[in-house]
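>>> quick one, what's the 3D model for this:
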Amino acid sequence: MKQALNKVSSIEEVDHLFFDGMTLMYGGFGGVGSPPTLIEAIKQKGVSQLKLIGNDTGFPHIGIGKIVSLGRVSHIITSHIGSNPIAGQLMTDGRMAVEFSPQGILAERIRAGGMGLPGILSDIAIDNDIVQKGKVFCEIAEKRYMVETALTADISIVYAKKADTFGNLIFDKSARNTNPLCAMAGDITIAEVEEIVPVGSLQAEEIITPGVFVDYIIQSEGVDWKWAWQ
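The predicted model follows:
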């Protein structure tokens, strides 16, 4: 029997993966569940012209907001930006393009990307001129739908409560949110975790994301979002 692959790495070992203009997908909701150590590493490397895909823009100093607020993002696909006023100003000034996608549709587009599907069909806001712009339509059983394209990324960064060395992941409560979906949709997926345990330590039924979707595991150095909702 072959020994399970050990995917535990350090920030230094994955730093070379981040590059200017990359498409980066991230888990989290208002910063909760976003991987702070990885986000800080991307910030420190100084990469720019990023194309982001994620639920929101965090807060100015929490989550992905740390990078957004520095003006290093050229384009973002997200469900809302209201918790980060700097993101709103960047959009208004024309310095960051924002594509809004309803939260459920956004999650399904990410899931479709992870499943290898080209997109999903939706009739949400189908009569809205803003939502319709640039969309392809089709008709099934005499009902009209919009085609919402699937989403993938060069790199997905996710945050988990626990992982074994193969990359099987467990998420904690609301920090689970979009993380399992994002883990599936990246060409490369890096998981930042609070606790790393040997293969065989996790019960099969508690694993949310199988290790086959994870390429690298990073030990978290602590979170910056625990006070965000206090």
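>>> drop to CA atoms for contacts and neighbour counts, all remaining ones
Will do.
>>> nearest spatial neighbour of residue 175, chain-adjacent residues omitted?
Among residues not flanking residue 175 along the chain, residue 33 sits closest, at 4.0 Å (Cα to Cα, 6 or more residues apart in numbering).
>>> let's see this one next, to set against the first:
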Amino acid sequence: MKKIQNDAASALDGLLFDGMTIMAGGFGLCGIPENLIVAIRDSGVKDLTVISNNAGVDDFGLGLLLQTRQVKKMLSSYVGENKEFERQYLSGELELEFNPQGTLAERCRAGGAGIPGFYTKTGVGTRIAEGKEHKEFNGETYILETGLVADLAIVKAWKGDEQGNLIYRRTARNFNADMATAGKVTVAEVEEIVPLGSLDPNNIHTPSVFVHRIVKGEFEKRIEKVTTRERETA
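Below you'll find the predicted structure:
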């Protein structure tokens, strides 16, 4: 199977359908698969359930799919930088399942590891725990969370080789490594594709067995929120 694709649209060819669930790696705007997100927008696929730490900003990242009303439901842990997300949620146009950030990461990791559920203390006694199974271990109360699996996982890596072994760079490792294992199909966009054998096996974060297609992207790497201060003068 040829893994290297010419562009993001080709990398997603035949994989998209209405009503599907997509995992999208990234944290804020760091390490997001921005080329694949644009290709999903341009495809016109709709009624999506998207699992991601956040929804990007209004005009970049997953915010592009909110602009076009292609997302039906979000599973996220933070959505505070997106006004359109806020508007759609408060008006009842968008379903939202909030997750504590560590719980969301573990749900993705568990799904990729074939673990259907796990117990955690996080969220006990809050709205997060409503409707979930409670169980005591050693006198402490825990709630049951389920592992997550998606029809498609889209991730962004720093380097990938011709077989799809991936290395993430610093903060961009975030949710990408967990989500790469939890997609029925995983598509990776990378900054650089190197020959097989170029990557140190000890430094590979996602083995090629989890990656079905890979594409080299062009990245804007936008800053989510620019904060500056007045220059001090003597």
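>>> ok, back up a step: and the equivalent of the residue nearest to residue 175 of structure 1 over in structure 2, what is it in contact with?
Alignment note (TM-score structural alignment): residue 33 of structure 1 maps to residue 31 of structure 2. Taking Cα atoms under 8 Å, 6 or more residues apart in numbering, we find residue 31 of structure 2 in contact with 25, 155-157, 171-174, 176.
>>> now residue 99 of structure 2
Residue 99 of structure 2 sits next to 75-77, 128 when contact means Cα under 8 Å, 6+ apart.
>>> what residue of structure 1 takes the place of it?
Aligned by TM-score structural alignment, residue 99 of structure 2 pairs with residue 101 of structure 1.
>>> mind listing the strands for structure 2?
Applying DSSP state E to structure 2 gives strands spanning 4-5, 21-24, 48-51, 71-76, 95-98, 117-120, 134-137, 140-146, 150-161, 166-167, 183-194, 213-216.
>>> which of the contacts of residue 99 of structure 2 map to contacts in structure 1?
Retained contacts for those in structure 1, judged by both residues aligned by TM-score structural alignment, their matches' Cα atoms under 8 Å, are 75-77.
>>> which of those residues tops the neighbour count?
residue 77 (21 neighbours; other Cα atoms under 10 Å).
>>> any idea which of the contacts of residue 31 of structure 2 is closest to residue 105 of structure 2?
Nearest to residue 105 of structure 2 out of the contacts of residue 31 of structure 2 is residue 174 (Cα to Cα; 8.7 Å).
>>> how many residues are close by residue 157 of structure 1?
26.
>>> now residue 158 of structure 2
Look at residue 158 of structure 2: counted by other Cα under 10 Å, it has 18 neighbours.
>>> map it onto structure 1.
Taking TM-score structural alignment, residue 158 of structure 2 has residue 161 as its aligned residue in structure 1.
>>> for its match, which residues are in contact?
Shown in contact with residue 161 of structure 1 (Cα under 8 Å, 6+ apart): 169-172, 193-195.
>>> if we go to 7 Å?
170-172, 193-195 (Cα atoms under 7 Å, 6 or more residues apart in numbering).
>>> hang on, the earlier thing: among the strands of structure 2, which comes closest to residue 200 of structure 2?
Each of those was scored for nearness to residue 200 of structure 2 using Cα to Cα, and the closest is strand 166-167 (9.6 Å).
>>> who touches the closest one?
So strand 166-167 of structure 2 is contacted by 157-160, 204-207 (Cα under 7 Å, 6+ apart).
>>> all helices of structure 1, in order?
With DSSP state H, the ranges of helices along structure 1 come out as 11-14, 36-45, 65-68, 85-92, 103-115, 129-132, 179-185.
>>> pipe the strands of structure 2 into JSON lines and attach distance to residue 85 of structure 2 per row.
Output for the strands of structure 2, formatted as JSON lines (distance: least, Cα to Cα, whole Å):
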{"stretch": "strand 4-5", "distance to residue 85 of structure 2": "32"}
{"stretch": "strand 21-24", "distance to residue 85 of structure 2": "16"}
{"stretch": "strand 48-51", "distance to residue 85 of structure 2": "13"}
{"stretch": "strand 71-76", "distance to residue 85 of structure 2": "10"}
{"stretch": "strand 95-98", "distance to residue 85 of structure 2": "10"}
{"stretch": "strand 117-120", "distance to residue 85 of structure 2": "28"}
{"stretch": "strand 134-137", "distance to residue 85 of structure 2": "31"}
{"stretch": "strand 140-146", "distance to residue 85 of structure 2": "25"}
{"stretch": "strand 150-161", "distance to residue 85 of structure 2": "20"}
{"stretch": "strand 166-167", "distance to residue 85 of structure 2": "31"}
{"stretch": "strand 183-194", "distance to residue 85 of structure 2": "24"}
{"stretch": "strand 213-216", "distance to residue 85 of structure 2": "29"}
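>>> so which of those strands comes closest to residue 61 of structure 2?
Closest among these, once you apply Cα to Cα, is strand 21-24, at 9.8 Å.
>>> can you name every helix or strand that that closest one contacts?
For strand 21-24 of structure 2, the elements it packs on are strand 48-51, strand 150-161, judged by 3 or more Cα pairs under 7 Å, 6 or more residues apart in numbering; DSSP states H and E.
>>> again, 10 Å this time
In terms of contacts (3 or more Cα pairs under 10 Å, 6 or more residues apart in numbering; DSSP states H and E), strand 21-24 of structure 2 is packed against helix 34-43, strand 48-51, strand 71-76, strand 150-161, helix 176-181, strand 183-194.
>>> what residue in structure 1 is the furthest from its centre?
residue 142 (35.3 Å; Cα atoms, centre = their mean).
>>> how about it, what's its partner in structure 2?
By TM-score structural alignment, residue 142 of structure 1 lines up with residue 139.
>>> and if you look at residue 92 of structure 1?
So, by TM-score structural alignment, residue 92 of structure 1 is matched to residue 90.
>>> now its match: how far from residue 120 of structure 2?
29 Å (Cα to Cα, to the nearest Å).
>>> okay, the two: which has more neighbours?
residue 120 (16 against 11).
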